[in-house]
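>>> Give me coordinates for this.
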Amino acid sequence: MTTYAFPPGGQPDQSGNPEGTAIFTEAYAVLPAVTMRDITTSYLPGWINTRLWVLARPLSGFAETFSQYAVELAPGGGSNTPEPDVEAQSVIFVAKGGARLTLGRDTHELRPGSFVYLPPSAVWTIWNTGDEPCGFHWIRKRFEPAAGITPPEARVTHEDDVAMSPMPDCDGVWSTQRFADPFDLRYDFHVNIVTFLPGGRIPFAETHVMEHGLYVLEGRAKYLLNKDWVEVGPGDFMWLRAFCPQACIVEGDERFRYLLYKDVNRHMKLGPVR
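Take a look at the predicted model:
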C-alpha cells in the first residue's frame, strides 16, 4: 500500500536539540518535517476544525508564483467557502484520511492519492466526513490569461490512474506521473509526482526558469540546491526560486518520491521601458 508523508504535528519535549537542518537562502529554502509542529500551524477564515502549515507563499525577489499549504481537517472539519480569490486555481493532493469534495453539482469521495484540479471561479466545498484526520496538500496560483486561452476544466483523478512516464536514457529508474498533458497550453502550472527507484539520480544540475515546490512523499536522497548538497527525507519540503541549480541522488534501497510544483507555458513578464 502506498503511503504519503504529511507534517507530523505534535511538539518535541525539552530534550530536543534546537540546532536543526532548516535552511533559507537567496536561492532556495528547506523546511524539514521536524519543523512542522503544532506551534507553526495557521488558521483560515471560512474553515472550521482545520489547521494548516504554510510551506510557501509569494515573496518578492524569491519565488513569486504560488502558495503551498499542508492542510489538516479534523473530523467534521472543512469549508463551504474555501477559496477567497476568484482568480486562483489550485491543486489538491490527499496524503492521509478521506474527505468529501463537492464540485458544482458533483460529489467526490477523496482518499490518499486523490488528485483534484480546480480552475479559477470553481464552486467547491470540502469536508472530512470520517472519524480520522484528513491531510492534503493545497497548491494555489492565480491563472495567467493568454490570448485564445481559457482555463482548463476541473478534474478529479487518482495517482493509480496516471501512468508513469520514464525519462529518456535512464533504464526506468526515473519517471514522472503527469496529471496534465505537458503540451496543453491551457495549464500555466503543473503538479506532478516524480519517482526515482534505488540507484536513480538526476544526472546533471538542472537550471531553468521554473519555480519549484518539492514535498518529499517517501524515501531519502541527497539533493543539490544551488551549490549545496542537503539530505532530505519523508515530509521535507524544498522551495526553489527560478534558475536555482538542482539535482538528486537516491540513497538507500527504497524509492524516492516527491510532489512537484512548477510554473509553465507563459511569456515572461517584462518591466517598463525606460
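>>> from here on, contacts and neighbour counts on C-alpha atoms
OK.
>>> can you give me the offset of stretch 196-212 from its chain's centre?
16 Å (Cα atoms, centre = their mean, to the nearest Å).
>>> Now do that stretch: everything it contacts.
Contacting residues not belonging to stretch 196-212 are listed as 63, 65, 170, 173-175, 224, 238-257, 260-264 [Cα atoms under 8 Å, 6 or more residues apart in numbering].
>>> if you set the cut-off to 6 Å instead, what comes out?
With contacts defined as Cα atoms under 6 Å, 6 or more residues apart in numbering, stretch 196-212 is touched by 173-174, 239-250, 253-256, 261-263.
>>> That stretch: end-to-end distance?
Taking Cα to Cα, to the nearest Å, stretch 196-212 runs 18 Å from one end to the other.
>>> how about that stretch: buried residues?
For stretch 196-212, the buried set under the neighbour-count rule, 16 or more other Cα atoms under 10 Å, comprises 196-198, 200-202, 210-212.
>>> The closest residue to Ala180 other than its chain neighbours - how many residues pack around it?
Using Cα to Cα, 6 or more residues apart in numbering and skipping the chain neighbours, the partner closest in space to Ala180 is His190 (6.7 Å). Neighbour count of His190, defined by other Cα atoms under 10 Å: 18.
>>> again, but for the one 4 residues further on
Using other Cα under 10 Å as the criterion, Val194 is surrounded by 21 other residues.
>>> Could you check how far it is from Phe243?
For Val194, the distance to Phe243 - Cα to Cα - is 19 Å.
>>> structure for this one too, so we can compare:
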Amino acid sequence: MKNYANITVGGLPAQTEPLSSKAVFTSAYAVIPRSVLTDIVTSALPHWTGTTAWILARPLSGFAETFAQYLFELQPGGGSDAPEPDPRIEAAIFVLAGEMQIETDATRHDLVSGGFAFLPAGQGWKIRNISAETCRFLWIRKRYQSAEGIDPPPAIFTHEDEIEDSLMPGEPPLWGSTRFIDTTDLRYDMHVNAVWFEPGACIPFLETHVMEHGLYMLEGKGVYRLNGDWVEVEQGDFLWLRAFCPQACYGGGPGRFKYLLYKDVNRHPVFGPGPV
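Just a heads-up that it's a prediction; the model follows:
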C-alpha cells in the first residue's frame, strides 16, 4: 500500500529556527508549504472527533471562488457522522495514508492509501478511521452547479490502481494522469486527477485557462512556473491558483514527481451572486 504522507506536519518549530519560508500569497497564486502546517493554523470543525484539520483553500472573492480544500488527520476511532453541513456541496476525498471507512445509505466503503471517493451534493455520508493507525486524507468541497437536462452525478469509490493512466503525447511516456472522474461525463462539474512526471519531464507550454486549481504534492519534487515566478515544490506542499494564472512545471528528479489536481469544469461561468 503506497504511503503519500511520509512527512511530518503539526507541532511547532523551535525558537531557534528561521522564520522565512517559500510561503507566499499573490494576486494570482498562493504557495502553502508543508512547513507552515503547524498546530497554530489548525481548524476545529463541528461534529468531528479525533481529528486535526488544516484548511488549505477556501472560496475567496477576487481570487479562487469555486472550492475549499482540507488536509485531515484522523486518529483511530476519529471521524464524523455529519461531516458536511451544506446539502448543496459535493465532495472529493483522496486517502494519503492509512485506512478509512465511508458509509453511504447503510453501505460501507473501505478506502486505503491511494483510494478516492466522490460524494454528490445531498448525499448523506459518515466517515471513520476504523484502523489502529492514523489516517491522513485530502477533502475537496465544491458547490454543485446544476445544468438543465443533465442528471446529477453518481457517487464514485475507486483506487488509483484500478484506473488506467491517461498518457500525454511522447515516447517513451514522460507524463500522464490518473483520472478519478471521467473527463467526458458532463454530469460532473469538477475533475480530480493525479498528475505525474518522470524526472525532467515538463508541461511543454505556459498554460493559461479559466479553471481554478488546487494542487497537493503527493511525491517527489518539481519546479512550477506561476505567473512570472519560478517556485520549487516538494511532497506535502500545496499550490492554490486562481483562474487564468499562467502555469507550467517540470519534474525535478531523482524520482517521479506527482500531485493531486482539482479543477472546475463542464459549466458556463456564473454571473453574479445567487443560486445556480
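>>> What helix or strand is the residue nearest to Ala180 of the first structure located in?
strand 189-196 (DSSP states H and E).
>>> With Phe72 of the second structure instead?
Counting by DSSP H and E, Phe72 of the second structure is found in strand 67-80.
>>> And for that strand, what's in contact with it?
Contacts with strand 67-80 of the second structure, where a contact means Cα under 6 Å, 6+ apart, come from 47-59, 126-142.
>>> Selection in PyMOL covering whichever of the residues you listed are buried, please.
In PyMOL, a selection of the buried entries from the contacts of strand 67-80 of the second structure looks like this (16+ other Cα under 10 Å):
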select buried, resi 48+49+51+52+53+54+55+56+57+58+126+127+128+129+130+131+134+135+136+137+138+139+140+141+142
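>>> neighbours around the nearest residue to Thr38 of the second structure once chain neighbours are set aside, how many?
Nearest non-adjacent residue to Thr38 of the second structure, counting by Cα to Cα, 6+ apart: Gly10, 4.0 Å away. Counted with other Cα under 10 Å, residues neighbouring Gly10 of the second structure total 17.
>>> isn't Gly10 of the second structure right up against Asp39?
Yes - when contacts are counted by Cα atoms under 6 Å, Gly10 of the second structure is listed as touching Asp39 (4.9 Å).
>>> hey, what's in contact with both of these two?
Between them, Gly10 of the second structure and Asp39 share no contacting residue, judged by Cα under 6 Å, 6+ apart.
>>> follow-up on the earlier one: mean per-residue distance, the strand holding Phe72 of the second structure versus the first structure.
Superposing on the first structure places strand 67-80 of the second structure at an average distance of 0.7 Å from its equivalents, by mean Cα distance after the TM-score superposition for the first structure.
>>> and the helix or strand following that strand, how far from the chain's centre?
Using DSSP H and E, the next helix or strand after strand 67-80 of the second structure towards the C-terminus is strand 89-97. Centroid separation for strand 89-97 of the second structure versus its chain: 7 Å, with Cα atoms, centre = their mean.
>>> tell me what strand 89-97 of the second structure is packed against?
strand 115-119, strand 135-143 (3 or more Cα pairs under 6 Å, 6 or more residues apart in numbering; DSSP states H and E).
>>> which other helices and strands contact the longest one?
By that I understand strand 135-143 of the second structure. Packed next to strand 135-143 of the second structure, using 3+ Cα pairs under 6 Å, 6+ apart, are strand 67-80, strand 89-97.
>>> ok, and which of those strands has the densest surroundings?
Comparing these by mean neighbour count (mean count of other Cα atoms under 10 Å), strand 89-97 comes out on top with a mean of 23.
>>> mean deviation (superposed) between that one and the first structure, please.
So strand 89-97 of the second structure averages 0.5 Å relative to the first structure (mean Cα distance after the TM-score superposition for the first structure).
>>> downstream neighbour of that strand in the secondary structure list?
strand 99-104.
>>> in that following strand, what counts as buried?
In strand 99-104 of the second structure, counting by 16+ other Cα under 10 Å, buried: 99-102.
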